[in-house]
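**Q** I need the structure of the sequence given here:
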Amino acid sequence: MIFFRVVAALVLVAVLASCGGPPSKFRTYKGPEVTHVVVYKTARRMDLWHYNRLLRSFDVQLGGNPFGHKQHEGDRRTPEGDYIIDRRNPNSRFHLSIGIDYPNEADKARAEENGWKPGGDIFIHGRGPRFQQARGDWTDGCIAVTDREMEDIYAMVRDGTPIRILP
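**A** This is a model prediction of the structure:
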């Protein structure tokens, strides 16, 4: 009899433990494939596309110096041009993030020609705990959305997806 009570208590503890806790930041997506991403810097908007069908749009915040193409490390500009989503960081200090393959070969050549370091670590990311109240363009060159929106983007956009960042 004691054995059955111990087993019942352990089952009850396991059931209760699985019910509690914060919701997961990892979401699932079963819709159409995101075939490309387009960022419109002037409009502060990012669109996720399945070929010629718009799937989702997001308001974005950019680098603290949002005008013009990223030239070098520390200029706080968001790059412009064609890139690829090439990595993801589930443990980002900005909640979640997906990486953009900046600098590409042209960016590296331009920086070298001018004696600059091109910079790097450009991501689409959430806000994380530190930047929940951030207003305006506040990143060091990244593309920022809310944490909840980043959960959807992280689920929808795969590594290898092209991204075009327009002025």
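
**Q** going by C-alpha atoms from here, please, whenever you check contacts or count neighbours.
**A** OK.

**Q** my guess is Ala155 is in a strand, correct?
**A** No. Counting by DSSP: H, G, I helix; E, B strand; the rest coil, Ala155 falls outside a strand, being helix.

**Q** need the contact list for it.
**A** Phe26, Arg27, Thr28, Tyr29 (C-alpha atoms under 8 Å, 6 or more residues apart in numbering).

**Q** with Val145 instead?
**A** Counted by C-alpha under 8 Å, 6+ apart, Val145 has contacts Phe58, Asp59, Val60, Gln61, Ile124, His125, Gly126, Arg127.

**Q** ok, and the most crowded of those residues?
**A** Greatest neighbour count in the contacts of Val145, by other C-alpha atoms under 10 Å, goes to His125: 29 neighbours.

**Q** so it touches Gly141, yeah?
**A** No. At 11.1 Å, His125 does not count as touching Gly141 under the criterion of C-alpha atoms under 8 Å.

**Q** ok, back up a step: tell me the one among the contacts of Ala155 nearest to Gly99.
**A** Phe26 (16.8 Å; C-alpha to C-alpha).

**Q** compare with the first, here's sequence two:
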Amino acid sequence: MTIDRRKFILAAPALIAACAGPQTLGYDGPKVTSIMAFKSQRKLYLLHGNKALKTYPFQLGFAPVGHKQFEGDGKTPEGTYIIDRRNPQSEYHLSVGISYPNARDRAFAAAHGRSPGGEIFIHGTPDVVAGRKDWTAGCIAVTNPEVEEIYAMVGDYTPIFVKA
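**A** All right, here's what the predicted structure looks like:
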């Protein structure tokens, strides 16, 4: 069987896109200047100045009350961090990284002879846990369509404020 050149040229972009992982949306609206996450309300706000551009409900770590202190404690960090990385190949659809642990978090854990943990993200939700409440190991989980919007709207170095 032969593939004619025109069919190959037309099919190549689709093949490349299929290998690239989840597709992300484009965004050309106002810049997201900060993110506010209120754990007790389970609400995440993408802000431009003091105006909310988008609001999302979310799920937390399996031990949702209190600030993350140690690896494996199931808590979601509280405090001021930045978005410091993104993962288009995340096990949880897409994800943007939160800069936990900061220097204070590392010092506290070290003073107790423990690891602070890490790898905290805003990420999507695998089908296996959809609908379960507070199931992550400390991350902030939103739906897959929501994380696609967040991934497109939020740039690296955006501050994120996580409150109780």
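
**Q** before we move on, the earlier item: out of the contacts of Ala155 of structure 1, which sit inside helices?
**A** With helices taken from DSSP state H, there is no overlap with these.

**Q** of those, which stay in contact in structure 2?
**A** Among the contacts of Ala155 of structure 1, the contacts conserved in structure 2 (both residues aligned by TM-score structural alignment, their matches' C-alpha atoms under 8 Å) are Phe26, Arg27, Thr28, Tyr29.

**Q** where do the helices sit along structure 2?
**A** 5-19, 103-111, 144-153.

**Q** to Ile35 of structure 2, which of those helices lies closest?
**A** Comparing those under C-alpha to C-alpha, the one sitting nearest is helix 144-153, at 10.1 Å.

**Q** which bit of structure 1 covers that closest one?
**A** Helix 144-153 of structure 2 corresponds to residues 147-156 in structure 1, going by TM-score structural alignment.

**Q** mind listing what's buried along the matching stretch?
**A** Residues Asp147, Met150, Glu151, Asp152, Ile153, Tyr154, Met156 are the ones in stretch 147-156 of structure 1 that count as buried (16 or more other C-alpha atoms under 10 Å).

**Q** follow-up on the earlier one: among the contacts of Val145 of structure 1, which recur in structure 2?
**A** Checked against structure 2 (both residues aligned by TM-score structural alignment, their matches' C-alpha under 8 Å), the contacts of Val145 of structure 1 that hold up are Phe58, Asp59, Val60, Gln61, Ile124, His125, Gly126, Arg127.

**Q** make CSV out of those residues and add distance to Asp75 of structure 1.
**A** Converted to CSV, these look like this (distance: C-alpha to C-alpha, whole Å):
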residue, distance to Asp75 of structure 1
Phe58, 24
Asp59, 22
Val60, 19
Gln61, 16
Ile124, 17
His125, 19
Gly126, 21
Arg127, 20
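
**Q** restricted to strands, list these.
**A** Phe58, Asp59, Ile124, His125 (DSSP state E).

**Q** ok, so of those residues, who is nearest Pro162 of structure 1?
**A** Ile124 (13.1 Å).

**Q** the closest one and Asp147 touch, don't they?
**A** No. Using C-alpha under 8 Å, Ile124 of structure 1 is not in contact with Asp147, being 10.9 Å away.

**Q** hang on, the earlier thing: quick one: the match of helix 144-153 of structure 2 to structure 2 mean distance?
**A** If you overlay the two and look at stretch 147-156 of structure 1, the average distance to its match in structure 2 is 0.4 Å (mean C-alpha distance after the TM-score superposition for structure 1).

**Q** how close does the residue positioned nearest the centre of structure 2 get to Ala14 of structure 2?
**A** Centroid check for structure 2 by C-alpha atoms, centre = their mean gives Ile122 as the closest residue, at 1.8 Å. Distance check for Ile122 of structure 2 against Ala14 of structure 2: by C-alpha to C-alpha, to the nearest Å, it reads 28 Å.

**Q** what's the mean distance for the longest strand along structure 1 versus structure 2?
**A** Longest strand in structure 1 by number of residues, with DSSP E as the criterion: strand 81-89. Its aligned residues in structure 2 lie a mean 0.4 Å from strand 81-89 of structure 1 after superposition (mean C-alpha distance after the TM-score superposition for structure 1).
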